[in-house]
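when you get a sec, could you give me coordinates for this:
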Amino acid sequence: MDRYTRLTELGWNMDLLRRGTVLVVGAGALGNEIIKNLALAGVGNVLVVDLDVIESHNLTRSVLFRASDVGRRKAEVAALAAADIEPRMNVRWFDAPFQTTLGLGALGNVDIVLGSLDNIQTRRDLNRACLLTNTPFIDGGLYFLDGDVRTFLPPFPVCFDCTLTQDERDTGWRRWSCLGILGDHGAGVGPTAPTVASMVGGLQAQLALKYLHKDFAGPYPMLVPNGVRIRFNGFADEYERWDLNRDSECPTHLSVTSVPLSPITSIPYGNDMPAAQLLEIAQAALGHEAYIELGFDVVHSLHCFQCDRIEAAARRRGALGIAETMCPECTPSVCFECGHSIAKTVATRPDLVFPEKVDCAACFESNPLVLRDSQTLNRIEPGSPALAYSLAELTVPMMDILEARDFEGQKTMYIQLDGDRDKVFGTC
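A predicted model of the protein is given here:
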């Protein structure tokens, strides 16, 4: 009997599954279940993104991790375990933030995206990238004994951002912790259960497998509902399903227009190319005053108004923590009274941080705090500080699609960085 006999008896087409490409963002407990199921089903190409390392508490909820893996990268271990389950799988892993790793060109070349993330902002950014590239997005989440799955498919009558309140958007970088540690904004958080991770991850994987068969004339229709939320209430042991409603004030729907499929100018360079070189390409097509939109803000320098010290930087805005904006000359590194790290207090006790002082988390003694002003840019243009950096240093991800415009904003061109294709997809 062939290895895949039972799968084909379900009506699944192995050729379709082997040609499929699935992006999984998040390789924790939920991501483990998704990746495991995709491997068991024989999916041919899987990309795994997760920036975290394995800790001992992950071992009780993550089926692909072992005690010997503690300290290793989640994405790497999950990817290698998947390849062990399905040797023919082309699985690629990336141990960096999604936002700075995979660009719109990469998203546009995958069949479906599965999210298994623990912070709202990354889910919003992933949602936005999917809308820009018309890529289906199935989001999953866990909380205590509860779990839910939300489906967002083209033409996106509703999106992930539609489901959020403004308060949730404002506190988007907070991460739910399985250790019960206070989040960045002091909110209590709770643990997640391996049983619920298995249920939610299994449902996400099944929906992805069905989506890969959407045009296949099998024994029964493979339908994936669009714009629905399927919730498992682990306390009542009940499933619920309801339609999601579009938010007329959704900031993503109000600001996003899909990148046109053509014409896109592909260039044989990756994100390691100098920003100045990319600008020259745009200027050759659109005139010497052309510029390139990054689509996000980059902090290029930090300026302390107290000591007038300026430090060059290249960090995406929103990824810069308070501790990094402290002036090292004007803010003490340790508490004057007890020697406790000021940076540690700032990182773990934001409730003790005030405009011009920080109270020590150990002894509550007040210490001076001087935060530097961040200078930002969002374009590559003539005379810009961006010209001193490579695209990667400006946090432009691999295979991104960037929009170039002429000075009047009347002519545009879309440029795709195709030099990183092999790094992203390998032998896909």
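
CA only for contacts and neighbour counts going forward, please
Fine.

quick check, central residue of the protein?
Of all residues in the chain, the one closest to the mean position by CA atoms, centre = their mean is residue 98, 3.6 Å from it.

would you mark the buried spots in the biggest helix by length in the chain?
When the chain is scanned for its longest helix (criterion: DSSP state H), the result is helix 194-212. By 16 or more other CA atoms under 10 Å, the buried positions in helix 194-212 come out as 194, 196-212.

to check against the first, give me the structure of this:
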Amino acid sequence: MARIHEYEWGEGVFTLLSWFRKDRVKNARVLVAGAGALGNEVIKNLALFGIGNIYVCDFDRVEITNLTRSVLFREKDALQHGFKAEVAASRAMEINPQIRITPIVGNLFSEIGLGLYRAVDVVIGCLDSRLARYQLNRMALRADKTWIDGSIENLTGTVRVYAPGVSCYECGLSREEFSIIMLRTGCADVVRAQTSQGRVATTPISASVIGAIQAQEAIKIIHENEYDTPDLPYTTLKGKMWRFEGLTNTTNTYRFASWKKTCPAHDCWSDIVEVEALSATMPVKEALGLIRSTLGARAAEINMMNNKFIEMIVSDHPEEFRVMVPESRLDDLIERTPELHKLSRRTLFHKKFYENIDDSFPFQNLTLEQIGIPRFDVIRDIRLMTSNEL
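Below is the predicted model of the structure:
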């Protein structure tokens, strides 16, 4: 029997494709946002293709209802309330032990650093809400990356590919859709617990079909830079929508590109200064000092545009509660704290927060990660109008 190091995954199979580049696939990096039914299919297919480095992000846990549509989950995962990202990563590496899959349990907007988005070749969205797509679109465009969106409902599914300069999710939103997203994000001074998503009827077949097309598009995009000529041996869905209708056994491809010059989502962060010594585990005081010395500035001010630091919340009664957490972790804290959870059902909470962090910030010994800046992030110093990569 051949040992694992005596063969290379896909040799003599995918290499029969004239355009397939084994080394490019082996060294590729792909971020998969969402590890539910669609995410399971995408991760499984990427593992079978031999994508060398896969990052899986999901904050949710496996439930019994997931088992009917998720090939990587088992009954014991639901009974043990395992995190979807961790379970999916472990099972996919059983399929292909020659790849590396990194699970990230958290929010794709506030707990994945922009540096990771910049490092990957393509992003795949396997999400179930407009808000999550809105957030992923902004992060992908900041990092100048193409992302592949998939959605399923009933026997129907769609795949859209959004690429910088070609198409943007936010540009294609209707006024009503945008209003719903703004309602979900809430105002700056009011905590709004995220409403639970209503269950949508889906099937393992629609998930399998759409997940397969998403993975196939990722493989194509990974190979794009191999070809110096525009005459590629394949086409992609950039600026298009591919629709599968299982009820009538039909598929169609539509032009689906919208790119408005005034869209605020087109905020590509460039001219980034990489500072090897800067770390998310560094205290605020040291980080500010390092930024000043690196850039030769008298002052530095970090803008917490993704994740404000919440010192305190105040109820309408009024009652004050010292919380000391990033905004992204506030809802979870309220849910886990009986007194806050009970009170949140009867009143609104207002926040005392810090959006800009400078020498006047009173909690200088907290680390960047503790105040809400994730690992591998890119931070923007608004006083210097530059960015510094952690």
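
TM-score of the superposition?
After superposition, the two chains reach a TM-score (TM-score structural alignment, normalised by the length of structure 2) of 0.84; 367 aligned residues with a CA RMSD of 3.1 Å.

check contacts around the aligned partner of the residue nearest to the centre of structure 1 in structure 2.
In structure 2, residue 98 of structure 1 lines up with residue 108, judged by TM-score structural alignment. Counting by CA atoms under 8 Å, 6 or more residues apart in numbering, residue 108 of structure 2 touches 33, 57, 58, 135, 136.

what strand or helix carries residue 108 of structure 2?
Under DSSP states H and E, no helix or strand contains residue 108 of structure 2.

state the distance from it to residue 57 of structure 2.
Counting by CA to CA, to the nearest Å, the gap from residue 108 of structure 2 to residue 57 of structure 2 is 6 Å.

which neighbours do the two have in common?
Joint contacts of residue 108 of structure 2 and residue 57 (CA under 8 Å, 6+ apart) are residue 33.

run through the helices of the stretch 101-250 of structure 1 in chain order.
104-107, 120-133, 166-170, 194-212 (DSSP state H, counting those that start in this stretch).

figure out which of the ones you listed is closest to residue 33 of structure 1.
helix 194-212 (5.1 Å; CA to CA).

now that closest one: which residue numbers in structure 2?
Under TM-score structural alignment, helix 194-212 of structure 1 corresponds to residues 204-222 of structure 2.

mind listing residues that contact that stretch?
So stretch 204-222 of structure 2 is contacted by 24-25, 28, 37-39, 41-42, 45-46, 68-70, 121-122, 124, 148-159, 234, 236-237, 244, 246 (CA under 8 Å, 6+ apart).

rerun that using 6 Å as the cut-off
If you take CA atoms under 6 Å, 6 or more residues apart in numbering as the criterion, stretch 204-222 of structure 2 is touched by 38, 41, 42, 69, 155.

returning to what we had before: turn the helices of the stretch 101-250 of structure 1 into TSV, columns for distance to residue 265 of structure 1.
Shown next, in TSV, are the helices of the stretch 101-250 of structure 1 (distance: least, CA to CA, whole Å):
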stretch	distance to residue 265 of structure 1
helix 104-107	11
helix 120-133	16
helix 166-170	34
helix 194-212	28
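
for those helices, which one sits closest to residue 158 of structure 1?
The nearest among these, by CA to CA, is helix 120-133 at 10.2 Å.

report the mean deviation for that closest one after fitting onto structure 2.
After superposition onto structure 2, helix 120-133 of structure 1 sits on average 1.2 Å from its aligned residues (mean CA distance after the TM-score superposition for structure 1).

helices or strands up against that helix?
For helix 120-133 of structure 1, there is no helix or strand it packs on, judged by 3 or more CA pairs under 6 Å, 6 or more residues apart in numbering; DSSP states H and E.

mind running it again at 10 Å?
Where contact means 3 or more CA pairs under 10 Å, 6 or more residues apart in numbering; DSSP states H and E, helix 120-133 of structure 1 is packed against strand 21-25, helix 104-107, strand 112-115, strand 137-143, strand 146-152, helix 166-170, helix 251-255.
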